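*Asks:* need a structure here:
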Amino acid sequence: MPIPSNCKSTNAITGRTFLCVPDEQTAPGSHRTLPLKFRTKDMALFDRVDYSAQPYSEQALAEARPGRASTPGTGPELNLTPAAAPSDELQPYRSFTVKTVNQADYRLTASTVSGAAGDTVPVTVTVHNAGPAWVASLSAGEPAATVDIDIPIGTSVASAPDNCWSQSETRYHCNTPTCLTESGKPAAHTFPFTLHIHEAIPNATARAALSNDAYEPPVRTFDPDLTNNTAALTVNPSTS
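*Replies:* The predicted structure is shown next:
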């Protein structure tokens, strides 16, 4: 569906913004509607639509313009049409959620590293979203995923990411940003740690696990495979 020629669109990682300027004049007390239609894309899951309307002025238009490049539409103009007085109280701003039947396959991966006693080694735990749906907590503002990371025996945390918190000496709780998407493409978020090895214990392994119930809606309601939502963080893997 082409964008109307009296609208401009702006793309962002979480979606698109349209700024439209119909040129019809309306009398005070009259009512008009805009014949808007939305079509969900392949990456839709539980998306949000916000819209607002205000009287035209050069100042209002300048304030509404995004601070990044926009693309003019080429389709037929979007025009107001007469409407009956609504039964509900009029609001200049509305927001609603579009829930789509779709899936997003989360996966968790973690490092395998080697080192001697006294060494400090970098390790990572990464949350992957293999799609096809994107995940963005636009309404609640919650993390797209939360991860509990256990620390391998014989090591301690030398440094941790800002979005991770110590629950004990051997466990960290980490939050991704509110979005885990790249315009519907597979996306990932990595938590980088450094571990200090106090004792070189062969095959020292700890578990990292996604919380499949923390998100709203819970991860288990849209992730078709929960078996890959855990990973092993291993220091000095056994060679046998």
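
*Asks:* contacts and neighbour counts: CA atoms only from here.
*Replies:* OK.

*Asks:* On the three-state scheme, A62 is what?
*Replies:* Recorded secondary structure, A62: helix (DSSP: H, G, I helix; E, B strand; the rest coil).

*Asks:* check contacts around the residue most central in space within the chain.
*Replies:* Nearest to the mean C-alpha position of the chain, by CA atoms, centre = their mean, lies C179 at 1.5 Å. The contact partners of C179, by CA atoms under 8 Å, 6 or more residues apart in numbering, come to 14, 135-138, 143-144.

*Asks:* Please report the distance of it from A12.
*Replies:* Noted for C179: a distance of 12 Å to A12, by CA to CA, to the nearest Å.

*Asks:* do S156 as well
*Replies:* For S156, the distance to A12 - CA to CA - is 39 Å.

*Asks:* The structure of the following sequence is requested for comparison with the preceding one:
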Amino acid sequence: MRSVRVARGRLLRGVTALLVGTAAVGVAAGPAAAEDDPGWVSGWLDDVTVGGPDAPGRTMPLTLTSTGASQPRVTIDLTGLAGVATAAFPDFCVTQGTSVTCPMPPTAVDEFGTLTGTVPVVFRPAPGALDGASGTLDYTPLGEQTEAYTQQATVTVRSGPNLLDLVDETVTGAQVGDTLPVPVAVVNAGDQPAVDLRLTMRFPVGLVPASYRNCRYGTNQVLATVVVCTVRGTFAPGQRHELRDGFATTVGPATLGSKRITQAVQPLASAGPLPSGVKLRSRDADQALRLRAVGAPLDVLPAEATRAEGQTYLRGVHGAFDIVAKGAAVTGAVGDTVRVTVGLRNKGPGVPDGSLSGEGVGAFLFVPPAGVTVLAAPSDCWLNGDEEEPETVPATWYCNGPGSVFPAGTTHKVGFDLRIDTLSGAPGKVEPFQRYPRVDDNPNNDVAPVTVS
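*Replies:* Modelled structure (predicted):
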């Protein structure tokens, strides 16, 4: 080994240069590291059913989403569709044999740094394709240096009528007392006419649909009105049919918050079972529900014609309502066990309705009075909060509500068994767990005391 002697001044200058260089590299590393992130690209295409040779083409949306990726695009392999179906793409895509490449569509929307665009793909049955033939379309969303994941959609040829719903509406500003013309529109995507159809609609609690003599009406477990109509007529392939002036629907006093009116269509000959748990009855009515042909039959169905189900969404109806906390006052001696019954009452007229989100409503919180011990609680109540909270924080019980709806004029109460340890404690209270869908019209009665004396 050879020893090398370095002067102290040169050594210090070298160390200084090394530190400066390292700092410079560190400063540059931030943007470089950010540039090394390739971002991501994802895509989705539903499975497709096309009719036989006389059916209209079907436009299906291939959705492309990207964040931070360079040149986001999707490549499509059509090899698996040979003899089953054809697929046509917009002009901004490039086709080479059975391979297609589509960049992020020029109409893509940028929301908080995420691009989302839709590539419309028109599917038709291949010449000579038989009923039941099935093929696959492989598609791979990718960007520069992103990982590519190939996904697959199945395309099936099915002869016969195929009714699709065309309604996807959002209504804002609706108020109690309004009558809305809820649209009903269908199209036959099949290659054969549909003779007669069944229309099934669901109007959430508070909404009052018009009466038609060819419809039957019932109420389900969440107080929604279910309507099943038998509509006579012949619905030709590609032909759009609509209900003139819409399905008149009154926004009744019980309407509160956002609502989704759903509808579904089926050829009557192949319609499935009627809605379960609903007793359907006819109503006296002067009119029948009829769907009328609109325009000429379509050669290609629009992208919104993808499902047999549709919806009309009512956003934020500001209905009136008042939730009242129901406390309790009981008496007893030290050592006694007493029962307190507490809960909420909905004075109405609005009905809190969580069926849209699938949540329960009418839940409440119960704080027992100081100086008592809870000996027994209902099965749908449990301690709420952190078990490690200090003893100075009173225990709070959470109790479930009556279900997805809290009907006007009803009370939901439960009982707790309390042992009296002392009679000098502060009162407890009961109050709603949340103000759903908003603070009610009289918040002064939202909290009620619970006392033991």
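
*Asks:* Please state their TM-score.
*Replies:* For this chain pair, the superposition-based TM-score is 0.83 by TM-score structural alignment, normalised by the length of structure 1; 225 aligned residues with a CA RMSD of 2.3 Å.

*Asks:* thinking again about what came up before, so S156 and A12 of structure 1 - more neighbours on which side?
*Replies:* For S156 of structure 1 and A12, the more surrounded residue by other CA atoms under 10 Å is S156, and the numbers stand at 16 against 10.

*Asks:* how near is the equivalent of that one over in structure 2 to G335 of structure 2?
*Replies:* Using TM-score structural alignment, the partner of S156 of structure 1 in structure 2 is T373. Using CA to CA, T373 of structure 2 is found at 10 Å from G335 of structure 2.

*Asks:* shared neighbours of the two, anything?
*Replies:* 419-421.

*Asks:* how about TSV for the residues you listed, with secondary structure added?
*Replies:* Listed next are these as TSV, based on three-state DSSP:
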residue	secondary structure
R419	strand
I420	strand
D421	coil
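
*Asks:* how far does stretch 309-320 of structure 2 sit from the chain's center?
*Replies:* Averaged C-alpha coordinates place stretch 309-320 of structure 2 at 13 Å from its chain's average position (CA atoms, centre = their mean, to the nearest Å).

*Asks:* actually stretch 28-48 of structure 1, not the one I typed
*Replies:* Counting by CA atoms, centre = their mean, stretch 28-48 of structure 1 comes out at 21 Å from the chain centroid.

*Asks:* Residues contacting that stretch, please?
*Replies:* Stretch 28-48 of structure 1 is contacted by residues 78-85, 95-103, 131-136, 138-139, 184 when judged by CA under 8 Å, 6+ apart.

*Asks:* So which of those residues are in strands?
*Replies:* Judged by DSSP state E, these include 81-82, 95-99, 131-132, 135-136 as members of strands.

*Asks:* Turn these into TSV, including neighbour count and distance to T124 of structure 1.
*Replies:* Compiled in TSV, those are given as follows (neighbours: other CA atoms under 10 Å; distance: CA to CA, whole Å):
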residue	neighbour count	distance to T124 of structure 1
T81	11	56
P82	11	58
S95	10	38
F96	11	37
T97	12	34
V98	12	35
K99	12	33
G131	22	21
P132	18	24
V135	30	22
A136	24	23
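
*Asks:* what two of these are the furthest from one another?
*Replies:* Farthest pair in those (CA to CA) is P82 and G131. Separation: 41.9 Å.

*Asks:* Give the aligned equivalent of A200 of structure 1 in structure 2.
*Replies:* Per TM-score structural alignment, A200 of structure 1 is aligned with T422.

*Asks:* do the same with G115 of structure 1
*Replies:* Aligned partner of G115 of structure 1 by TM-score structural alignment: G332.
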